[in-house]
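Visitor: below: sequence and its predicted model.
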Amino acid sequence: MQNTVSTLFSLAATTLLTTTLALPVGAADSPTFMVIDGHNDLPWQYHERFGNRLAPLDVAERQEDMEPPLHTDIPRLREGGVGAQFWSVYIPIESYGGAAGDAARVLQQMDVVRRLVERYPDDLALAMTAADIRSAAAEGKIGSLMGIEGGHAIENSLGTLRSLYAAGARYMTLTHSKGLAWADSATDAPRHDGLTAFGESVVKEMNRLGMLVDLSHVTEATMHDALDTVTAPVIFSHSSARGLNDHPRNVPDSVLKRLPKNGGVVMVTFVPGYISQDRRDWDLARAGEKARLEAMYPYDEAVQEAGLAKWEASHTRPEATLAQVADHIDHIRKLAGIEHIGLGGDFDGISAVVEGLEDVSTYPALFAELKRRGYSDSDCEAIGGENVLRVLKANEEEAQRLQKKRLAEDPPADAIGAE
């Protein structure tokens, strides 16, 4: 299988390069390896900008001049060597009560992905399995997978989880920015010190289905509880290393050290505040100044805005760099190994970008930096996508094993919500 996958990566890279527009300046000297990216929010851009209508935005054409900037279109995906993309089918969790409606909204975002594939059949192919990705690559197409960002989408129901998997979701991030009734979020006050019994049932059912358990956005305790529960490799669809940047969205060293046994992959993200500690510190200081101004002038937004602009003028914003992203890859390699690294740019889900990684065309620049640091071609192939293919295949095989042993889970006796 190793030789087959490597052949497919080479074929995909050749096909991608020979069918693109002119490469960007400097890219001709950058190595291109097939990328399977873990997280891209283009579907939400369609929602926010155009009410989920595709006609106003033709991603077959270059769209880098849009305002606000768009990071993704098909020509730039080709330039970046993207052979498969997990499209985030995101819905916000502004308030959480497990009420009906979240699943329907997720299905609407899944419909956006399906219509994108239908609209651009020469470039995109719907993918549900590792084999589908390989088939798409052999045809010179970009495999399109769907990942749910936030377990609020299942409305506290294993039945809804199963239905969303049947509709095409191939990973689920257990939480988003707020905690759930069954799992704690990294950016909210903890309620359960990890997973509840129902949360463990969710994770077990995801393994039975073959849906990747995504641990981006969850607390360290939730990460450990999930690793104690799963029987298949996990992913972090868009997170970096907390050992280099003490952001709660990053993966702590204690978890990185467990990945070799689990087999999972951290898909390093390009969010500036997760990459640069200086940028993280600046963001926190800015948030503090904003809160101070709002408290001092609660009814005068103009004064608040003027005060914040003055603060920003006297506090230069640090920029995150491509080299710092490579530092995160180095750190994960040191603690977990090359087999446990992937890429999850979070493009079109971020308002600021890393210098040198401004859009989906720039992955070759990152590989060039890794090559300068001594990474081999096989290392870059692993990071680019081979590791994710392995995780997908392992989850598919574990699902086949589990489905022979038991049927779909009934709701636990103390289940949250109703089936």
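Guide: Sure, I can see it.

Visitor: can we go C-alpha only for contacts and neighbour counts from here?
Guide: OK.

Visitor: quick one: end-to-end distance for stretch 151-160.
Guide: End-to-end distance for stretch 151-160: 11 Å, by C-alpha to C-alpha, to the nearest Å.

Visitor: check the offset of that stretch from the chain's centre.
Guide: Computed by C-alpha atoms, centre = their mean, to the nearest Å, the chain-centroid distance of stretch 151-160 equals 20 Å.

Visitor: next one for the comparison:
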Amino acid sequence: MQDVMELHRRWCIADGHADSLMWNRDLCERSSEGHVDFPRLREVGMKLQCFTIVTRGFPFIGGFETFALMRGWPRAARASEWSRALWQIERLEEFCRRSEGQVGIVTSGGALEENLAAGRLSAVLGIEGSHALEGRVERVAELHQRGVRFMGLTHLSNNEAGGSSFPLMGNRPLSPLGHAVLEEMARVGMGVDLAHASERTLTDILAHPTARVFSSHTGVRGAGGGWRNLSDEVLRGIARRGGVVGIILAPVYLGGDAIDDVVRHIEHALDVMGEEGVGIGSDYDGMVALPKGIQDVTDLPKLTQVLLRRHPEALVERVLGGNFRRFFRETLGG
């Protein structure tokens, strides 16, 4: 494991998805709660962490307001989906200021490379579901100005923009509003996260000629597992566009609760997409369990160790972060 940690210190370890902001923990302080904070990320050698903003909960609960209240969100932050998004952005900005130069939100490929050279952790901001816009397409540009660099059109339920992959949602396509949001995202250079899109919404997004697509956290259908996993056809479509699929660590989507189940999904995605299309998208702090033996981000080297037994070091480096480094260097902007 000491040798693995040396690799983690040298490599650009990257993760495509963590929902840590919604829990209202102080990410500057090491905690025994949850999966991610700045000290634990730096300890494991993480160089790029995507932090995603959640503004709406499960469709059959509808209790995100209650969740936020229980987690100590201020009243003003809980008032609307837009205010929830802005508050989480402001929280990450505050944490980065307090990190004393150890963590920074990156909004350009050049800044990402500068952070890597300086040993800083790069935070990339994303949004789970365009309902955060509250129907106002012009807010895409405002979010981009605030540092958000990717967004999923839908999350855990259908919304005004399109269809969710959640069961019994009816496999809806993009709506006229969804097409307008997608067009604006392409215009400003915001990446499109396919992780929670229905099959018809996926088809509509992939038909856009210039949208930069990827999936921040998902399993792959060809390796078994849960309902929202991506088909081989979609994997190939993402690969053709230069996108990356972050393989989720949640057993409910893997069809098993062992590290080997994560590896099975990684290897199937590699077979379909090639060596440049696959990364890790853990879904840390996402209200899902992790595989046996992985308690939080500091256990990521256990996955690295298993991959190194089966694959060349150069390939493992790409999966553990090199591919996301390339994708974000190309898509964050100048």
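Guide: Arrived safely, thanks for sending. Being a predicted model, the structure only gives us computed values, none of them experimental.

Visitor: where does the TM-score land?
Guide: TM-score for the superposed pair, counting by TM-score structural alignment, normalised by the length of structure 2: 0.86. Supporting figures: 313 aligned residues with a C-alpha RMSD of 2.2 Å.

Visitor: ok, which stretches of the stretch 101-250 of structure 1 are helices?
Guide: Listed in chain order, the helices of the stretch 101-250 of structure 1 (DSSP state H, counting those that start in this stretch) span 102-119, 130-138, 158-166, 197-209, 220-229.

Visitor: for the fourth one, packing partners?
Guide: Read that as helix 197-209 of structure 1. In terms of contacts (3 or more C-alpha pairs under 8 Å, 6 or more residues apart in numbering; DSSP states H and E), helix 197-209 of structure 1 is packed against helix 158-166, strand 212-214, helix 220-229, helix 387-405.

Visitor: what range in structure 2 matches that helix?
Guide: Counting by TM-score structural alignment, helix 197-209 of structure 1 pairs with residues 176-188 of structure 2.

Visitor: now Ala125 of structure 1: closest residue in space, sequence neighbours ignored.
Guide: When the adjacent residues along the chain are set aside, Ala125 of structure 1 lies closest to Gly143, with 5.0 Å between them (C-alpha to C-alpha, 6 or more residues apart in numbering).

Visitor: tell me the contacts of the aligned partner of the one you found in structure 2?
Guide: Mapped onto structure 2 by TM-score structural alignment, Gly143 of structure 1 lines up with Ser122. For Ser122 of structure 2, the contact set (C-alpha atoms under 8 Å, 6 or more residues apart in numbering) comprises 47-49, 103-106, 112, 115-116.

Visitor: hmm, 7 Å instead?
Guide: Going by C-alpha atoms under 7 Å, 6 or more residues apart in numbering, Ser122 of structure 2 touches 47-49, 103-106, 112, 115.

Visitor: pull out the buried residues from these.
Guide: The neighbour-count test (16 or more other C-alpha atoms under 10 Å) marks 47-49, 103-106, 112, 115 as buried among the contacts of Ser122 of structure 2.

Visitor: in strands, which of these fall?
Guide: 47-49, 103-105 (DSSP state E).

Visitor: quick one: the strands in structure 1?
Guide: 35-40, 82-90, 124-126, 142-149, 169-173, 212-214, 235-236, 265-268, 341-343.

Visitor: quick one: contacts of the longest one?
Guide: In this case it means strand 82-90 of structure 1. 12, 34-41, 43-44, 106, 109-110, 133, 137, 141-149.

Visitor: for stretch 5-25 of structure 2, same thing?
Guide: If you take C-alpha under 7 Å, 6+ apart as the criterion, stretch 5-25 of structure 2 is touched by 36, 44-54, 71, 73, 88, 216-217, 246, 280-286, 301, 317, 320-322, 324.

Visitor: measure it end to end?
Guide: End-to-end distance (C-alpha to C-alpha), stretch 5-25 of structure 2: 26 Å.

Visitor: for it, list every residue counted as buried.
Guide: 5, 7-9, 11-23, 25.

Visitor: over to stretch 174-182 of structure 2?
Guide: 174-175, 178-182.

Visitor: and Asp260 of structure 2? What does it align with in structure 1?
Guide: When structure 1 is aligned by TM-score structural alignment, the residue opposite Asp260 of structure 2 is Ala323.

Visitor: okay, stretch 286-300 of structure 1 sits on what stretch of structure 2?
Guide: Against structure 2, there is no aligned range for stretch 286-300 of structure 1 (TM-score structural alignment).

Visitor: which residues does the aligned partner of Leu116 of structure 1 in structure 2 contact?
Guide: Aligning on TM-score structural alignment places Leu116 of structure 1 opposite Phe95 in structure 2. By C-alpha under 7 Å, 6+ apart, Phe95 of structure 2 lies in contact with 27-28.

Visitor: tell me the spacing between Phe95 of structure 2 and Asn323 of structure 2.
Guide: For Phe95 of structure 2, the distance to Asn323 of structure 2 equals 26 Å [C-alpha to C-alpha].

Visitor: look up the closest residue to Gly322 of structure 2, ignoring the ones flanking it.
Guide: Nearest residue to Gly322 of structure 2, sequence neighbours excluded (C-alpha to C-alpha, 6+ apart): Cys12, at 6.1 Å.

Visitor: once aligned, what mean separation remains between the match of helix 197-209 of structure 1 and structure 1?
Guide: With mean C-alpha distance after the TM-score superposition for structure 1, stretch 176-188 of structure 2 departs from structure 1 by a mean of 1.7 Å once superposed.

Visitor: again with stretch 300-308 of structure 2
Guide: Mean deviation for stretch 300-308 of structure 2: 1.7 Å (mean C-alpha distance after the TM-score superposition for structure 1).

Visitor: pull the residues that contact that stretch.
Guide: 4-5, 259, 316.

Visitor: pull the most distant pair out of those.
Guide: Met5 and Ile259 (17.7 Å; C-alpha to C-alpha).

Visitor: what's the match for Lys47 of structure 2 in structure 1?
Guide: The equivalent of Lys47 of structure 2 in structure 1 is Gly83 (alignment by TM-score structural alignment).

Visitor: you'd agree Gly333 of structure 2 is up against Gly109?
Guide: Yes. Contact criterion C-alpha atoms under 7 Å: Gly333 of structure 2 and Gly109 qualify, at 5.9 Å.

Visitor: neighbour count winner among these two?
Guide: Legend: neighbour count by other C-alpha atoms under 10 Å for Gly333 of structure 2 and Gly109, higher for Gly109 (19 against 16).

Visitor: now do that one against Leu48 of structure 2, distance only.
Guide: To Leu48 of structure 2, Gly109 of structure 2 is 12 Å away according to C-alpha to C-alpha.

Visitor: now swap in Trp227 of structure 2 and tell me
Guide: For Trp227 of structure 2, the distance to Leu48 of structure 2 equals 28 Å [C-alpha to C-alpha].

Visitor: how about Arg97 of structure 2?
Guide: Computed with C-alpha to C-alpha, the distance linking Arg97 of structure 2 and Leu48 of structure 2 is 17 Å.
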